[in-house]
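A.B. asks: Below are the sequence and a predicted model; questions follow.
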Amino acid sequence: MSNKVQATFGGGCFWCTEAVFQEVKGVNSVVSGYSGGQVPGHPTYKEVCSGLTGHAEVVQITFCPDVISYYDLLVIFMTTHDPTTLNRQGADKGTQYRSVIFYHDNEQKAVAEHVLEELKPHFNEPIVTEISPLEVFYEAEDYHQNYYLNNQTQGYCSFVITPKLAKLRSMHAEKLQS
């Protein structure tokens, strides 16, 4: 059995990011949560949405590096959200929706820096994705977990997440579960 590693990314609404990585081969679990804030204690969704805690909506991915590399996860992450909009993804605005990579160790930091540099020419605007050390990950409330899988007909899911998944499937088909 291969070892398992974690990655933590924020690319706007965690429902979107969670849905993307749940389809990737080698991903064992995706947990929605919060990270990067300055307020002590476990933040609530309402507190994070206020923009006052400094937390970002993130997903923590547990994956098998023998099946999918951290590099490949980063490429998928960077190409399934807009890393050029500061504190915003589509209609979602605020620091909680910022594009961020929370690295777990110096190797992840180096890979993240490399991927951002490598992808820079593929975007018309500068990449604003933050690269920060992971300090604490707080799991989001239960109703946020597996949100798309449980609510596919809900408006936000239909109009925002389903098109992201179509983009994922067209760009990264070889990396997805069959």
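C.D. replies: On my side now, so go ahead. Only a predicted model underlies this, so the values are computations on that prediction, with no experimental measurement involved.
A.B. asks: CA atoms for contacts and neighbours, from now on please.
C.D. replies: OK.
A.B. asks: List the buried residues for the longest helix along the chain?
C.D. replies: When the chain is parsed with DSSP state H, its longest helix is helix 106-119. Residues of helix 106-119 classed as buried: 108-109, 112, 115-116 (neighbour count, 16 or more other C-alpha atoms under 10 Å).
A.B. asks: ok, second structure coming up, stack it against the first:
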Amino acid sequence: MEKIILAGGCFWGVEAYFKRLKGVIKTKVGYAGGNKKNPTYEEVCSGKTGHLEAVYIEYDRKIINLEKILRHYFDIIDPFSIDRQGGDVGPQYATAIFYNNKEQYDIIRKMIQEIENNFNKKVATKILKESNFFEAEDYHQNYLEKNPTGYCHINLNSIKNSKDYQEPV
């Protein structure tokens, strides 16, 4: 199993999307990259802790690789936007990829370079060493499964036409 942490705006939609990818074994929403141990949702939303809303993703490399996960990630976020995704605005909604080894870093860097070359534009998504991931409160876990009419900035139907689609794990 491999793991990666992705920050892509509101974590509810990011988690719901990645649960629908074949090879994703486990997801958890939480707060990553900040400077306070075990922050609360309210503290993160204040913008004072430095944390981003993020999703921890565990996946089976035999079924899906990091490059494919990142292609899906860049399909659902705006990599050029700073501190916002969809209608969500604030530093906690910045996009970032938290890597945990050099192999992951190299894959991420290559993909970002490819996007910048294709669009002739600087990507705002940060590449950060994995640090300080704290699981969010229980009511945030699998939020859109518990609240199917809840807010989501991601079109969750977009993955249904992908060969990578599976019913949520």
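C.D. replies: Okay, I see it. Just so it is clear, the model here is predicted, and its values are computed rather than measured.
A.B. asks: residue range for the longest helix of structure 1 in structure 2?
C.D. replies: Using TM-score structural alignment, the residues of structure 2 aligned to helix 106-119 of structure 1 are 102-115.
A.B. asks: List of residues touching the matching stretch?
C.D. replies: Stretch 102-115 of structure 2 has contacts (C-alpha atoms under 8 Å, 6 or more residues apart in numbering) with 66-67, 70, 97, 99, 123, 127.
A.B. asks: That one: average distance to aligned residues in structure 1?
C.D. replies: Average distance, stretch 102-115 of structure 2 versus aligned residues of structure 1 after superposition (mean C-alpha distance after the TM-score superposition for structure 1): 0.9 Å.
A.B. asks: Can you get me a residue count around residue 151 of structure 1?
C.D. replies: Counted with other C-alpha atoms under 10 Å, the neighbours of residue 151 of structure 1 add up to 12.
A.B. asks: Now do the particular helix or strand that has residue 117 of structure 2 in it: distance to the chain's middle.
C.D. replies: Using DSSP states H and E, residue 117 of structure 2 falls within helix 102-119. Relative to the chain's own centre, helix 102-119 of structure 2 is displaced by 16 Å; criterion: C-alpha atoms, centre = their mean, to the nearest Å.
A.B. asks: how about residue 142 of structure 2, what's its match in structure 1?
C.D. replies: Under the alignment (TM-score structural alignment), residue 142 of structure 2 pairs with residue 146 of structure 1.
A.B. asks: dump the residue contacts of its match.
C.D. replies: When contacts are counted by C-alpha under 8 Å, 6+ apart, residue 146 of structure 1 touches 15, 18-19.
A.B. asks: go on, residue 22 of structure 1?
C.D. replies: 29-30.
A.B. asks: Give the aligned range of stretch 8-17 of structure 2 in structure 1.
C.D. replies: Going by TM-score structural alignment, stretch 8-17 of structure 2 sits over residues 11-20 in structure 1.
A.B. asks: Apologies, that question was intended for stretch 61-68 of structure 2.
C.D. replies: Using TM-score structural alignment, stretch 61-68 of structure 2 pairs with 65-72 in structure 1.
A.B. asks: so how far is the first residue of the matching stretch from its last?
C.D. replies: Separation of the first and last residues of stretch 65-72 of structure 1 by C-alpha to C-alpha, to the nearest Å is 10 Å.
A.B. asks: Give the full set of residues in contact with residue 13 of structure 2.
C.D. replies: 144, 152-154, 156.
A.B. asks: and those, which of them are in helices?
C.D. replies: residue 144.
A.B. asks: what would the contacts of residue 13 of structure 2 look like in JSON lines with neighbour count and distance to residue 60 of structure 2?
C.D. replies: As requested, the contacts of residue 13 of structure 2 are exported to JSON lines (neighbours: other C-alpha atoms under 10 Å; distance: C-alpha to C-alpha, whole Å):
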{"residue": "144", "neighbour count": "16", "distance to residue 60 of structure 2": "24"}
{"residue": "152", "neighbour count": "19", "distance to residue 60 of structure 2": "26"}
{"residue": "153", "neighbour count": "18", "distance to residue 60 of structure 2": "27"}
{"residue": "154", "neighbour count": "20", "distance to residue 60 of structure 2": "24"}
{"residue": "156", "neighbour count": "15", "distance to residue 60 of structure 2": "22"}
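A.B. asks: Pick the one among the contacts of residue 13 of structure 2 closest to residue 134 of structure 2.
C.D. replies: Among these, residue 144 lies closest to residue 134 of structure 2 (C-alpha to C-alpha), at 19.8 Å.
A.B. asks: who's in contact with the match of stretch 61-68 of structure 2?
C.D. replies: Contact with stretch 65-72 of structure 1 is made by 2-5, 7, 25-27, 108, 111-112, 115, 175, as judged by C-alpha under 8 Å, 6+ apart.
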